[in-house]
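> Only the shape, not the letters, is given here:
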């Protein structure tokens, strides 16, 4: 799964990478959590191949048919393998695909029989921006207000990341942005090939301290490398981690 991620690149770099004509300034964010606003990128719905738009959305998709968001689980991730079969995601996968700009994400690796898990910061080795595959849905609240919401698609982790966690976010390469975002011409079956694991070696895994476990800790020090006790780093065998929130 992907329950925390980062976006710390300068605004100008984000604009250039995602082909955005405009983008309001924003501070670097080092510990983005579900229910918080996230930046998503969508294609202009009226112009094929036209300018892309950046907008904010609540991280945690609320299906349009939901009566009360409190009655459904927090849908901050969607399994790529089954998203097209689930009522919560089927329409968004067909008509409202988006990109989620990021500079990395966090995962928690179980440490044998220990109660606590070791957090890791996973970032591109070359320091580049990445785009997670996302889905967007606008929820119409009972009071008439509209809430843009989004989820991040996940898939089987690449072999080099599997010792940390068995799943990872779907990463859309820059050359495939137009193909992924073009919901008029490309149906879910057409974009399936984009929803596999990222290439091995794309990410560097950095063991970090437990400060990242708290959403109140938002500064860059949550990414500081540590030496895990008992050599519990990214090369140690592990299984699926449970997020500590």
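Looks like it arrived, so ask away. Please read these numbers as outputs of a predicted model, since none were measured by experiment.
> CA atoms for contacts and neighbours, from now on please.
Fine.
> quick one: the helices in the protein?
For the chain, helices defined by DSSP state H occupy the ranges 11-18, 90-95, 177-181, 188-191.
> how about a markdown table for the ones you listed, with distance to residue 53 added?
Below are these laid out as a markdown table (distance: least, C-alpha to C-alpha, whole Å):
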| stretch | distance to residue 53 |
| --- | --- |
| helix 11-18 | 9 |
| helix 90-95 | 16 |
| helix 177-181 | 11 |
| helix 188-191 | 20 |
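> And those: which comes nearest residue 203?
Proximity to residue 203 (C-alpha to C-alpha) singles out helix 11-18 among these, at 18.4 Å.
> residues in contact with the closest one?
Contact with helix 11-18 is made by 20, 21, 22, 23, 24, 25, 26, 41, 52, 101, 129, 174, as judged by C-alpha atoms under 8 Å, 6 or more residues apart in numbering.
> same question, stretch 216-233
Contact with stretch 216-233 is made by 29-32, 111, 118, 121, 206-212, as judged by C-alpha under 8 Å, 6+ apart.
> Pull out the buried residues from that stretch.
By 16 or more other C-alpha atoms under 10 Å, the buried positions in stretch 216-233 come out as 218, 222, 223, 232, 233.
> So which of those residues is the closest to residue 106?
Among the buried residues of stretch 216-233, and counting by C-alpha to C-alpha, the member closest to residue 106 is residue 223, at 9.4 Å.
> Compare the contacts of stretch 216-233 and tell me which is most surrounded.
residue 31 (26 neighbours; other C-alpha atoms under 10 Å).
> How about the contacts made by that one?
Applying C-alpha under 8 Å, 6+ apart to residue 31 gives the contacts 4, 5, 6, 212, 215, 217, 218, 219, 222.
> what's the answer for residue 206, then?
120, 121, 122, 223, 225, 226, 234.
> mind checking how far the closest residue to residue 30 other than its chain neighbours is from residue 200?
Nearest non-adjacent residue to residue 30, counting by C-alpha to C-alpha, 6 or more residues apart in numbering: residue 6, 4.7 Å away. From residue 6 across to residue 200, the span is 20 Å (C-alpha to C-alpha, to the nearest Å).
> One more to weigh against that first structure:
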């Protein structure tokens, strides 16, 4: 699943892609452009919602569903809700179906996935981004969640990132683990704005969820592991040469 994303541009650039966008809340203290954030740190992130018009706000990555009703459960299981399978959005009885009308967009400049190589001890990290634009949008859902934080007793706005089955290139990169063969539900600008329309039907939602970012529209290259402590700068996404790394089939 997708737990590692980047936003190494300015907040102002979001407005260039969504001219009708209005400002909502203020950026959280210390929010800066970043070359890597991991979902398991539950960071605050810029999101776009439709609140009587498109609005930019800052929500926390990682909902806390009602079933996680103790701090201990939150600590142990919250990371399971950082991503949501797009197939579950219209599946009756799921948490994601219940909040399917609480849609949002997650701006990003890229994301990371790990490739498993037969015979290699360690997986190889890849950085992936669209070819044609600096910034893109990932479809998401938002929810008000219990924070379980004594400093934040009120419910807080949170979001989850939608994933879908991988395109042919991403299937080769994200090829290991329990959730192999997935990728973020990236949306071109026109579909991204449709995703936030307040009057779309379940049929409309189903059609939007079918969109697959084509392999040929992506740039991707190997990088050093992003799960190790390092400076948050351009070195995070610098290409790395791995001797003997099998080529991807395009």
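Thanks, I have the structure now. From a predicted model like this one, the values you see are computed outputs, not experimental measurements.
> And the TM-score between them?
Here the TM-score for the pair of chains, by TM-score structural alignment, normalised by the length of the first structure, is 0.83; 228 aligned residues with a C-alpha RMSD of 2.3 Å.
> just to revisit the earlier point, with respect to residue 196 of the first structure, which of the contacts of stretch 216-233 of the first structure is nearest?
Minimum distance to residue 196 of the first structure across the contacts of stretch 216-233 of the first structure is 20.6 Å, recorded for residue 121 (C-alpha to C-alpha).
> Trace the closest one over to the second structure, please.
Applying TM-score structural alignment, one finds that residue 121 of the first structure aligns to residue 127 in the second structure.
> any idea how far its match is from residue 236 of the second structure?
Distance from residue 127 of the second structure to residue 236 of the second structure, by C-alpha to C-alpha: 9 Å.
> Show me whatever sits in contact with both of the two.
Common neighbours of residue 127 of the second structure and residue 236 (C-alpha under 8 Å, 6+ apart) are residue 223.
> Residue 60 of the second structure pairs with which position in the first structure?
By TM-score structural alignment, residue 60 of the second structure lines up with residue 58.
> What are the neighbouring residues in contact with that match?
By C-alpha under 8 Å, 6+ apart, the contact list for residue 58 of the first structure reads 34, 35, 36, 37, 38, 147, 148, 149, 150.
> go on, residue 7 of the first structure?
Contacts of residue 7 of the first structure by C-alpha under 8 Å, 6+ apart are 28, 29, 30, 101, 102, 103, 104.
> Quick one: which of those residues hold up in the second structure? List them.
Listed in the original numbering, those still in contact in the second structure are 28, 29, 30, 101, 102, 103, 104 (both residues aligned by TM-score structural alignment, their matches' C-alpha atoms under 8 Å).
> Please spell out the PyMOL selection for the buried subset of those.
Buried residues among those (16+ other C-alpha under 10 Å), as a PyMOL selection:
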select buried, resi 29+30+101+102+103+104
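> what's the distance between the aligned residue in the second structure for residue 37 of the first structure and residue 21 of the second structure?
By TM-score structural alignment, residue 37 of the first structure lines up with residue 44 in the second structure. Distance of residue 44 of the second structure to residue 21 of the second structure, given as C-alpha to C-alpha: 19 Å.
> So what's the residue count around the closest residue to residue 123 of the second structure other than its chain neighbours?
Leaving aside its sequence neighbours, residue 123 of the second structure sits nearest to residue 116 (C-alpha to C-alpha, 6+ apart; 4.7 Å). When neighbours are defined as other C-alpha under 10 Å, residue 116 of the second structure has 18 of them.
> And residue 116 of the second structure? What does it align with in the first structure?
Under the alignment (TM-score structural alignment), residue 116 of the second structure pairs with residue 110 of the first structure.
> Wait, its match touches residue 117, no?
Yes. Contact criterion C-alpha atoms under 8 Å: residue 110 of the first structure and residue 117 qualify, at 4.5 Å.
> how deep is the nearest residue to residue 100 of the second structure once chain neighbours are set aside tucked in, by neighbour count?
Among residues not flanking residue 100 of the second structure along the chain, residue 89 sits closest, at 6.0 Å (C-alpha to C-alpha, 6+ apart). If you count neighbours by other C-alpha under 10 Å, residue 89 of the second structure ends up with 23.
> Please tell me how far residue 89 of the second structure sits from residue 97 of the second structure.
Residue 89 of the second structure is 5 Å from residue 97 of the second structure, by C-alpha to C-alpha.
> sorry, back to before: okay, residue 44 and residue 21 of the second structure: which has more neighbours?
Counted by other C-alpha under 10 Å, residue 44 of the second structure and residue 21 do not tie: residue 44 has more neighbours, with 21 against 17.
> so what's the residue nearest to the spatial centre of the second structure up against?
In the second structure, the residue lying closest to the centroid (C-alpha atoms, centre = their mean) is residue 161, at 4.3 Å. By C-alpha under 8 Å, 6+ apart, residue 161 of the second structure lies in contact with 2, 82, 83, 84, 106, 138, 139, 140, 141, 184, 185.
> Hmm, residue 45 of the second structure is touching residue 62, no?
No. Residue 45 of the second structure is beyond contact range of residue 62, at 10.6 Å (criterion: C-alpha under 8 Å).
> aligned partner of residue 184 of the second structure in the first structure?
For residue 184 of the second structure, the residue aligned by TM-score structural alignment is residue 169.
> ok now do its match, which residues does it touch?
Applying C-alpha under 8 Å, 6+ apart, the residues near residue 169 of the first structure are 1, 2, 132, 133, 152, 153, 154, 155.
> again, 6 Å this time
Applying C-alpha atoms under 6 Å, 6 or more residues apart in numbering to residue 169 of the first structure gives the contacts 153, 154.
> and the gap between it and residue 180 of the first structure?
In terms of C-alpha to C-alpha, residue 169 of the first structure sits 15 Å off from residue 180 of the first structure.
> Done for today, thanks.
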